[in-house]
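S.K.: predicted coordinates and the sequence they were generated for:
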Amino acid sequence: MDSRGYGTTFHHRREGEWRRLVALADVMDPYSRTRLQTLPVPQHPAILEVGPGAGAMARWMADAFQPAELVVLDCDRDLLGRIGSAAIRTVHADLTDAMLAQPGQFDLIHVRNVLAHLPDPQVALDQLVSWLRPGGWLVLSDITDSASLTSDPWALAVARVIREGLNTHVGSHLDWAPGFPQPLRRAGLEDVHVAIDVPPLVAGGPAQQFLSMTAQALSSTGFAEVGEPGPELLTVSPMAMVSAWGCAPHARSARS
C-alpha cells in the first residue's frame, strides 16, 4: 500500500487503529473467506496478501491452504510486527515499487481495501496481475458507497463524514469498485466474476464500530456532530464491499 494519504491518516500508531482493523475483519472476513474457498487453487500454493489489516485473513489462509509460501505486504512496519509468524513472511514495502516481486510468482493474490486508496488503482492492479502465475487467481475487494440502501439518519450522517474525509484527506477513489469487474478484464484476467456484500448495521456490532472509528479518524469534529447511534439502530451498512476475481491466462502469450 502507498504510504501517502491513507497511511498518514490510518497509521497504526494512532490510538484505536488496531481495534478499527479488527472490527473491519469481523465484518468483511466471512465474505472474503467465501470467495477464496471457491477458487481452484493448487495444493500448497504461493500466496500474496496486500494490506493484511489485523492479519486475520493471512492466518486463515495459512491454515486453509497450507501454502508453500505466504507473503503479506504493507508499508506499515508496526502492523507487520504484530502479524508475523513462522507461516507468514512479512514484507515492509510500498506496493507501487515495481521491483517487489518477479513476474509469475504467485498462485493466489488477495487484496482488500487497498487499491481504491492509491493514486492510480489500475496501474497497481496491472502490476499485481503480472505477479500471477499462469492460471493463478486474484481476488480484489474495495469499498463503495451504499448509502442509497438505507434511510437511517445515523447511517447517512456517518457515511457523509467518511465519504468527505476519504475524498479530502486520503484521495480515495470511491467510484473505483462500482466499475468492477472491468478493471480486471483490462488487466488481462479471464473467468472474471463480481459480487457485492452489504453487511447489517446494528448498534454495538462490528460494522457500527468500524464506521464510528473510521469517521472519527477522518474527522473528529464531523464525528462529534454525528455522535454514536441509539440502541435501536438496525439497518444495512452505508458502506458496502464490492469484490471481483479472475484468473491469469494459462498461456501468457494469449494476452493482448
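M.R.: Great, that's in hand.
S.K.: CA only for contacts and neighbour counts going forward, please
M.R.: Fine.
S.K.: the helices in the chain, which residues?
M.R.: Using DSSP state H, the helices of the chain run over 6-9, 17-37, 56-65, 77-83, 121-130, 153-165, 182-186, 206-218, 220-226.
S.K.: any idea how far residue 198 lies from residue 192?
M.R.: 21 Å (Cα to Cα, to the nearest Å).
S.K.: and if you look at residue 21?
M.R.: Counting by Cα to Cα - residue 21 and residue 192 are separated by 28 Å.
S.K.: same question, residue 176
M.R.: 16 Å.
S.K.: how many residues are close by residue 108?
M.R.: 26 (other Cα atoms under 10 Å).
S.K.: ok, residue 37 next?
M.R.: Neighbour count of residue 37, defined by other Cα under 10 Å: 12.
S.K.: and for the closest residue to residue 41 other than its chain neighbours, the neighbour number?
M.R.: Nearest non-adjacent residue to residue 41, counting by Cα to Cα, 6 or more residues apart in numbering: residue 107, 6.8 Å away. Neighbours of residue 107 under the rule other Cα under 10 Å: 25.
S.K.: show me the contacts for the closest residue to residue 237 other than its chain neighbours.
M.R.: Take residue 237 and drop its neighbours on the chain: the residue closest to it by Cα to Cα, 6+ apart is residue 201, 5.0 Å away. Going by Cα atoms under 8 Å, 6 or more residues apart in numbering, residue 201 touches 207-208, 233-237.
S.K.: got the contact list for stretch 132-141?
M.R.: For stretch 132-141, contacts defined as Cα under 8 Å, 6+ apart pick out 35-36, 39, 41, 103-113, 129, 177, 241-252.
S.K.: next: stretch 68-75.
M.R.: For stretch 68-75, contacts defined as Cα under 8 Å, 6+ apart pick out 1-3, 7, 44-52, 58, 62, 80, 87-95.
S.K.: in strands, which of the residues you listed appear?
M.R.: 46-50, 89-92 (DSSP state E).
S.K.: hang on, the earlier thing: out of the helices of the chain, which is the most enclosed?
M.R.: Ranked by mean neighbour count, these are led by helix 206-218 with a mean of 22 (mean count of other Cα atoms under 10 Å).
S.K.: helices and strands around that helix, which ones?
M.R.: helix 17-37, helix 153-165, strand 200-202, helix 220-226 (3 or more Cα pairs under 8 Å, 6 or more residues apart in numbering; DSSP states H and E).
S.K.: want to throw these into JSON lines with distance to residue 123?
M.R.: Listed next are the helices and strands packed on helix 206-218 as JSON lines, based on distance: least, Cα to Cα, whole Å:
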{"stretch": "helix 17-37", "distance to residue 123": "23"}
{"stretch": "helix 153-165", "distance to residue 123": "23"}
{"stretch": "strand 200-202", "distance to residue 123": "33"}
{"stretch": "helix 220-226", "distance to residue 123": "33"}
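S.K.: please compare the first structure with the one that follows:
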Amino acid sequence: MSNSEYIFTSTQHSQELERLQALEQVFDPATRKKIESTGISAGWRCLEVGAGAGAIAQWMATVVGDNGSVVAVDLNTRFLNNLRSPNLEVIEADIRYLPLNYPLFDLVHARYVLIHIPDFQVALSRMLDLLKPGGWIVIEEPDFSVARAIYGEKDALESFNRVYEAICQMFAQLNLDYAFGIKLPAIFQQCGLQQLSVENDVPLSNGGSGIAKVMKMSTVQLAEKYISTSVVDSTDIDRYCQFADDPQTWAIYYGTVGVIARKGHL
C-alpha cells in the first residue's frame, strides 16, 4: 500500500482551517442534497470519511438524532476537536486501516478523499466492507481535466493555464489521477453497486466566487509544490491569485462528480 502524504498535511493550521471552512461554505449545500437523497433519517449510523472541519459530520449527527450515530474519520483531527455531539465519535485514522469491528453503517460519505490515495481501491473496499447490505454510499471527487481559463487579460489567462498544468503534473508525480472524479461512476459499476446515480457539476465561475476563492487558497498553500514542477514560477502564482480575485474574469476551476449508490443485499 502506498503511504503518500496528503498534499495539504504540512500547510499552516490557520490557513488550512480557513480553506476547509470556505470549501464547506461552497460545497456543503450540494453535499447535503446528495446525502438527503438516500433517505437518511433518525436512527441511522453514518460514517464520514475525511471529515475536514466537521460541518457535514455535525449536520448528519443532527439528522440521525439521539438514536442514531456518526463516526467521523480523518488522518488529522486537528479541526474536529470542538465538535460536541453525544452521538458523534471522532477517530484519527487512515480509512484503509480502520478496524472492521464497528457495527455496519447505513451510510458512508466522503468528499475529495479518494483522489489523494494512490491505492484508492483499498480505501473504497474498506468503506464498502463497513457498509451494511442495502446501505448507501455517497462519494464526491474532483475532475481537474475540465479546468481552463475563459476570459481575462492574456498574461493572466496564460498563467492560469500554466497553474492548471502544474496541478496535473503535481498529481502525476504523486501517482494520483487529476481526473479521478470522472472515472468514479465506472469504478462504482465495477464494485457491483446498485441504483447508481451520477451528478457532474462543472461550474463556469467568475473571480471572487466561492470556488475561485477556494482555489486561490489552495494555490497559495501549494505554491511551492506547483513551482517545483518547473511548469510555473512565482509570477504565474501571483497572476493566478489576481485572476481568482477579479470579478471580471471567468474560468472553469474544476468539476465535481458525485456518485450515489446502494450496496446489494447478500
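M.R.: Happy to help now that I have it. These figures come from a predicted structure and were not determined experimentally.
S.K.: got a TM-score for the pair?
M.R.: Once superposed, chain against chain, the TM-score is 0.84 (TM-score structural alignment, normalised by the length of structure 1); 247 aligned residues with a Cα RMSD of 2.6 Å.
S.K.: can you list the helices of structure 1 in CSV and add distance to residue 99 of structure 1?
M.R.: Shown next, in CSV, are those (distance: least, Cα to Cα, whole Å):
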stretch, distance to residue 99 of structure 1
helix 6-9, 21
helix 17-37, 27
helix 56-65, 23
helix 77-83, 19
helix 121-130, 10
helix 153-165, 32
helix 182-186, 22
helix 206-218, 32
helix 220-226, 38
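S.K.: measure how far stretch 192-211 of structure 2 is from the centre of its chain, please.
M.R.: Averaging C-alpha positions (Cα atoms, centre = their mean, to the nearest Å) puts stretch 192-211 of structure 2 11 Å from its chain's average.
S.K.: pull out the buried positions in it.
M.R.: Buried residues in stretch 192-211 of structure 2, counting neighbours by 16 or more other Cα atoms under 10 Å, are found at 193-194, 200, 202, 204-208, 210-211.
S.K.: same list (those) but as JSON lines, adding distance to residue 240 of structure 2.
M.R.: What follows is those, written out as JSON lines (distance: Cα to Cα, whole Å):
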{"residue": "193", "distance to residue 240 of structure 2": "40"}
{"residue": "194", "distance to residue 240 of structure 2": "41"}
{"residue": "200", "distance to residue 240 of structure 2": "25"}
{"residue": "202", "distance to residue 240 of structure 2": "19"}
{"residue": "204", "distance to residue 240 of structure 2": "16"}
{"residue": "205", "distance to residue 240 of structure 2": "14"}
{"residue": "206", "distance to residue 240 of structure 2": "13"}
{"residue": "207", "distance to residue 240 of structure 2": "10"}
{"residue": "208", "distance to residue 240 of structure 2": "12"}
{"residue": "210", "distance to residue 240 of structure 2": "15"}
{"residue": "211", "distance to residue 240 of structure 2": "13"}
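S.K.: mind listing what the spatially most central residue of structure 2 touches?
M.R.: The residue lying closest to the centre of structure 2 (Cα atoms, centre = their mean) is residue 112, at 1.6 Å. Neighbour list for residue 112 of structure 2: 50, 140-142 [criterion: Cα under 8 Å, 6+ apart].
S.K.: how near is it to residue 227 of structure 2?
M.R.: Plainly put, residue 112 of structure 2 is 23 Å away from residue 227 of structure 2 if you go by Cα to Cα.
S.K.: try residue 119 of structure 2
M.R.: For residue 119 of structure 2, the distance to residue 227 of structure 2 (Cα to Cα) stands at 26 Å.
S.K.: what's the answer for residue 145 of structure 2, then?
M.R.: 20 Å.
S.K.: same check, this time on residue 261 of structure 2
M.R.: Distance, residue 261 of structure 2 to residue 227 of structure 2, using Cα to Cα: 39 Å.
S.K.: quick one: the lengthiest strand in structure 1 to structure 2 mean distance?
M.R.: In structure 1, with assignment by DSSP E, the single longest strand is strand 132-145. Strand 132-145 of structure 1 differs from its equivalent in structure 2 by a mean of 0.7 Å after superposition (mean Cα distance after the TM-score superposition for structure 1).
S.K.: count the residues that sit near residue 177 of structure 1.
M.R.: Number of residues near residue 177 of structure 1 (other Cα under 10 Å) recorded here: 25.
S.K.: please name the residues that touch whatever residue of structure 2 lines up with it.
M.R.: Using TM-score structural alignment, the partner of residue 177 of structure 1 in structure 2 is residue 181. Taking Cα under 8 Å, 6+ apart, we find residue 181 of structure 2 in contact with 115, 140-143, 256-258.
S.K.: go with 6 Å
M.R.: Residues near residue 181 of structure 2 by Cα atoms under 6 Å, 6 or more residues apart in numbering: 141-143, 257.
S.K.: how about those in a markdown table, adding distance to residue 166 of structure 2 and neighbour count?
M.R.: Below are the contacts of residue 181 of structure 2 laid out as a markdown table (distance: Cα to Cα, whole Å; neighbours: other Cα atoms under 10 Å):
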| residue | distance to residue 166 of structure 2 | neighbour count |
| --- | --- | --- |
| 141 | 19 | 25 |
| 142 | 16 | 26 |
| 143 | 15 | 24 |
| 257 | 22 | 22 |
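S.K.: specify which member of the residues you listed is nearest to residue 11 of structure 2.
M.R.: The nearest member of the contacts of residue 181 of structure 2 to residue 11 of structure 2, counting by Cα to Cα, is residue 142 at 20.3 Å.
S.K.: counting neighbours, what do you get for the equivalent of residue 258 of structure 2 over in structure 1?
M.R.: Under the alignment (TM-score structural alignment), residue 258 of structure 2 maps onto residue 243 of structure 1. When neighbours are counted by other Cα under 10 Å, residue 243 of structure 1 registers 25.
S.K.: more crowded one of residue 261 and residue 227 of structure 2?
M.R.: Higher neighbour count among residue 261 of structure 2 and residue 227: residue 261, with 22 against 18, using other Cα under 10 Å.
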